[in-house]
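Participant: give me a 3D structure for the following:
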Amino acid sequence: MDPARRALVRLLAAAPCALAAVAGCSAPAPPVDAAVRRAVADWAAAPPQRLSGIPLEGWSYEVTSVRQEGARAFAHAELRYRLAGYDSAPAGSARELVLTRDGSRTTWRVAAESPSPGAPRQLWDQPGPVAVVRGAHCLVLGAGQSRETLSGIAAEADRAVPAVSAAWPRPWAGRVVVLVPGTLDAMAALLGRPADTYRGLGAVTTGATGGGPAPADRVVVNPEGYAQLSRAGRQIVLTHETTHVATRTATTARTPQWLSEGFADWAAYRQDPPAPAQAAPTLARAVRLGDLPAALPADEAFAFGGDQDATARAYEGAWLACRLIAARWGDAALVRLYELAGREPLPTALDQALGTDPAALTKAWQQALREELA
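Facilitator: Alright, predicted model coming up:
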């Protein structure tokens, strides 16, 4: 072939690609990719039967990658959904879907679904049916739990919500979602951390801080730790965790842990306040032995899974700090401090809300510990 003819052939071969680039078009998705995406969309239109009774809306999958291995295909997707009446924005979950071809060898169907590697499990990923109990101010979802147990937790959550609203007189949803897995290990799987992290705890709250609405705050109950609590203890735990849900929009990375945890305990104890030595036994023992804290608890003192006595002293000291603030400056001043501490440096927040500074507050707190615990 002469050079001129070869040049013409190359030009004609490149022309469709060049025209597509000029028009801003992209090549069509491979047939398998498109068919898999259609199958996942069909799967989303009919959620699994075991989810019936859960008030779901907006259930959908955003497929981010597809690969085929013979007669099977694997799709990585981001599940999005809301709990109707509870979530302000869609909750998310990374998922892996396995698809197989039917007899026609052209149509795919979803055969299995599971969390992506490293992603936390959902309650419905766990063995057993998911039971749903609705309260006046709560939605309780349980796996491997009796309806009697879930109804009792719903009653306790219904008492917690009004107590939190009285302590935190700022706008919030006024409702809470409680998840009750079957075991401690199942709880840890929901949260994506080792079970020992939560051993001995009654419940924790999910949801990241950041100053904006949290789309899917959940109170997650440790069924083993919760069962060991007295009735009053269960109520304190649920009120504490519900306070975190209520204050989420005011809580940021700036908020000291002693303030967020101390405020939650203050809200939980507020309606029936115990004697300080009764509710702070670990710190009381330390103070009686002459081990008076030199400063308000640091953030790292509240980490799960560490020295249990040190963690207990941190929580107890935080509660007594918030108790002192409410007693000396008033409940409204404590709420104002919480709001400001999420936006301003702590010295600025203390000055504006209480007219004091960290050193003076620490000194007053230490004096209160001496008087009330020693």
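Participant: rest of the way, CA atoms for contacts and neighbours
Facilitator: Fine.
Participant: from the contact counts, what lies against the longest strand out of those in the chain?
Facilitator: Taking DSSP state E as the criterion, the chain has its longest strand at strand 56-69. Helices and strands touching strand 56-69, as assessed by 3 or more Cα pairs under 8 Å, 6 or more residues apart in numbering; DSSP states H and E, comprise helix 31-45, strand 72-83.
Participant: if you compare the ones you listed, which one is most tucked away?
Facilitator: strand 72-83 (a mean of 19; mean count of other Cα atoms under 10 Å).
Participant: just want the angle from it to helix 31-45.
Facilitator: Counting by axes from the mean of the first three to the mean of the last three Cα atoms, to 10 degrees, strand 72-83 points 30 degrees away from the direction of helix 31-45.
Participant: the stretch 51-200 of the chain: strands as residue ranges?
Facilitator: With DSSP state E, counting those that start in this stretch as the criterion, the stretch 51-200 of the chain has strands at 56-69, 72-83, 91-101, 108-115, 130-134, 138-143, 176-180.
Participant: got TSV for these, with distance to residue 259 too?
Facilitator: Listed next are those as TSV, based on distance: least, Cα to Cα, whole Å:
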stretch	distance to residue 259
strand 56-69	35
strand 72-83	30
strand 91-101	27
strand 108-115	35
strand 130-134	32
strand 138-143	26
strand 176-180	22
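Participant: and this one, please, so the two structures can be compared:
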Amino acid sequence: MVALCLLLVSLVACGGGPAADPARAQVQALLDRRAEAVLDRDASAYGRTGTRAGFDALRAVPLADWSYRVTAVDRTGDTATASADLSYRVDGYDRSPVTTARSLRLSRDRDGHWSVDSDRPAHRSGEQLWDQGTARAVRGERSLVLGVGQPEAALRDYAELADRAVPAVSDAWGSRWPRRVVVLVPESLEDMAGLLGSPASSYRGIAAVTTGATGAGTRAPADRVIVNPDAFALLGDSGRQVVLTHETTHVATRADTSAATPLWLSEGFADWVGYRGAGRAPDEAAPELAQAVGRGELPEALPDDDDFGFSGDADRLARAYESGWTACRLIAEHWGEERLREFYRAVGAHQGRRGAVEDAMARVLDTTPAEFTARWRQYVRELLA
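Facilitator: Here you go, the predicted structure:
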């Protein structure tokens, strides 16, 4: 029996299970060395782990951490595909790591050493900016702008917009947020969609979006404002500032935004901050809603989350945003800006969507949804008539 176990030890352990494939541990060790080379900016060490593709594209990105965690290895002879979670932090901006799924192709040489042949986003995972080309970095006073396929002068313009947005948001929301923002500027709409892992048609005409986990508090990584350069280029100076201030508001409010927060409130509040002090007349800030009011089509209720879908009717989407803005503007004017902030936080602190708005309206605004809706409809009629 002992001899038989020794004979079969490379195939089957005496306990009955198959012998562990050492490839996973070997690949993990390889990726640990590769990650260390990224942080050390050591091109030679990086090259010794496999392909140098991607190393130069990352050079300008200020990294505090970069690591891989292998989750699976599918090996066939001297080739393998590894699934791994890439985690990284941008120095000075991310309190917790950004984590994204990657798929790596590897090969093994005659000496049994593995090397990386390619490192790509996993299926259904968004690209990272440096997957699209060499990233440029421009630091503002309160911002970091990373771009691909963009001239440095354009990135500096984005940094100036973001630097103005941060204090404007703090003035409206308060200073209890990191007060800095990372802006990603890809080369095109298609590249923006690649970063988001979604079809380009979903974001056509959308100037920018903000990514991030809601309700995660200080454990959440810093959000990314991702620009659609095609749509952004069509805006004037004032419109560009409104957009960057709107998106920066999402960064500031993220910890107090949860599944309980309806989109009319989160998007309406961001628009309220964006337009606050911008000098826009109400019908300029809400043109689609103003036209509807002019036709006698006063909205019956505040918009549902479905009304904010990017792939639907553009006019319906615009009216949804404008309705949210007017609702938040009403609260700020009638109850005061501090009550608006309290209301936002109270809704986000609720355990779920059901009853969140009702409870917050009762406790903070001393009203009901029905009373508020009636007041809002009258406000919209008078504001946009």
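Participant: if we can go back for a sec, among the strands of the stretch 51-200 of the first structure, show me which one is buried the most.
Facilitator: Comparing the strands of the stretch 51-200 of the first structure by mean neighbour count (mean count of other Cα under 10 Å), strand 176-180 comes out on top with a mean of 25.
Participant: tilt between that one and strand 130-134?
Facilitator: Going by the same axes, to 10 degrees, strand 176-180 of the first structure makes 150 degrees with strand 130-134.
Participant: what packs against strand 176-180 of the first structure?
Facilitator: Strand 176-180 of the first structure sits against strand 138-143, helix 147-167, strand 219-221, with contacts defined as 3+ Cα pairs under 8 Å, 6+ apart.
Participant: just those: most buried one?
Facilitator: Using mean count of other Cα under 10 Å, strand 219-221 ranks as the most buried of those, with a mean of 25.
Participant: matching residues in the second structure for the next helix or strand along the chain from it?
Facilitator: Sequence order places helix 223-227 as the next helix or strand after strand 219-221 of the first structure, per DSSP states H and E. Under TM-score structural alignment, helix 223-227 of the first structure corresponds to residues 229-233 of the second structure.
Participant: now that stretch: buried residues?
Facilitator: 229-232 (16 or more other Cα atoms under 10 Å).
Participant: what's next to that stretch, contact-wise?
Facilitator: With Cα atoms under 8 Å, 6 or more residues apart in numbering as the test, stretch 229-233 of the second structure has contacts from 185-189, 204-208, 240.
Participant: filter these down to the ones in helices?
Facilitator: Taking DSSP state H as the definition of helices, these contribute 189, 240.
Participant: now, of the contacts of stretch 229-233 of the second structure, which are buried?
Facilitator: Neighbour counting with 16+ other Cα under 10 Å marks 185-189, 204, 206-208, 240 as buried within these.
Participant: closest to residue 118 of the second structure out of these?
Facilitator: Of all these, residue 118 of the second structure sits closest to residue 186, with 21.8 Å by Cα to Cα.
Participant: which residues sit in contact with the aligned residue in the second structure for residue 292 of the first structure?
Facilitator: Using TM-score structural alignment, the partner of residue 292 of the first structure in the second structure is residue 298. By Cα under 8 Å, 6+ apart, residue 298 of the second structure lies in contact with 292, 377, 380-381.
Participant: buried among those residues? Need that as a selection in ChimeraX.
Facilitator: Per 16+ other Cα under 10 Å, the buried members of the contacts of residue 298 of the second structure correspond to this ChimeraX selection:
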select :377,380,381
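Participant: just send the contacts of residue 298 of the second structure back as CSV, with secondary structure too.
Facilitator: Listed next are these as CSV, based on DSSP: H, G, I helix; E, B strand; the rest coil:
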residue, secondary structure
292, helix
377, helix
380, helix
381, helix
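Participant: out of everything not next to it in sequence, what's closest to residue 272 of the second structure?
Facilitator: residue 325 (5.5 Å; Cα to Cα, 6 or more residues apart in numbering).
Participant: to clarify, my last question referred to residue 220 of the second structure.
Facilitator: Using Cα to Cα, 6+ apart, the closest residue to residue 220 of the second structure is residue 96 (5.9 Å).
Participant: so that neighbour sits against residue 89, correct?
Facilitator: Yes - taking Cα atoms under 8 Å as the definition, residue 96 of the second structure is a contact partner of residue 89 at 6.8 Å.
Participant: now do the shared contacts for the two.
Facilitator: When contacts are counted by Cα under 8 Å, 6+ apart, the set common to residue 96 of the second structure and residue 89 consists of residue 221.
Participant: picking that back up, what's the helix or strand for the match of residue 292 of the first structure?
Facilitator: With DSSP H and E as the test, residue 298 of the second structure turns up in no helix or strand.
Participant: what residue of the first structure takes the place of residue 162 of the second structure?
Facilitator: In the first structure, residue 162 of the second structure lands on residue 157 (TM-score structural alignment).
Participant: what sits against its match?
Facilitator: Contacts for residue 157 of the first structure were tallied using Cα under 8 Å, 6+ apart; they are 135, 137-138, 176, 235, 238-239.
Participant: same deal with residue 63 of the second structure?
Facilitator: 39, 88-91.
Participant: any idea how far it is from residue 38 of the second structure?
Facilitator: Distance, residue 63 of the second structure to residue 38 of the second structure, by Cα to Cα, to the nearest Å: 9 Å.
Participant: just residue 180 of the second structure next, same as before
Facilitator: According to Cα to Cα, residue 180 of the second structure and residue 38 of the second structure sit 25 Å apart.
Participant: where does the corresponding residue of the first structure for residue 264 of the second structure sit, in terms of helix or strand?
Facilitator: Under the alignment by TM-score structural alignment, residue 264 of the second structure pairs with residue 258 in the first structure. Applying DSSP H and E as the criterion places residue 258 of the first structure in helix 257-269.
Participant: got a list of contacts for that helix?
Facilitator: Contacts for helix 257-269 of the first structure (Cα under 8 Å, 6+ apart): 163-164, 167-168, 235-237, 239-241, 243-244, 251, 296-299, 302, 314-323, 338.
Participant: now, of these, which are buried?
Facilitator: 163-164, 167-168, 235-237, 239-241, 243-244, 251, 296-297, 302, 314-323, 338.
Participant: out of these, which sit inside helices?
Facilitator: Counting by DSSP H, those contribute 163-164, 167, 235-237, 239-241, 243-244, 314-323, 338 to helices.
Participant: one step back: from residue 45 of the first structure, how far out is the counterpart of the residue nearest to residue 220 of the second structure in the first structure?
Facilitator: Residue pairing (TM-score structural alignment): residue 96 of the second structure is matched to residue 89 of the first structure. Relative to residue 45 of the first structure, residue 89 of the first structure is positioned 19 Å away (Cα to Cα).
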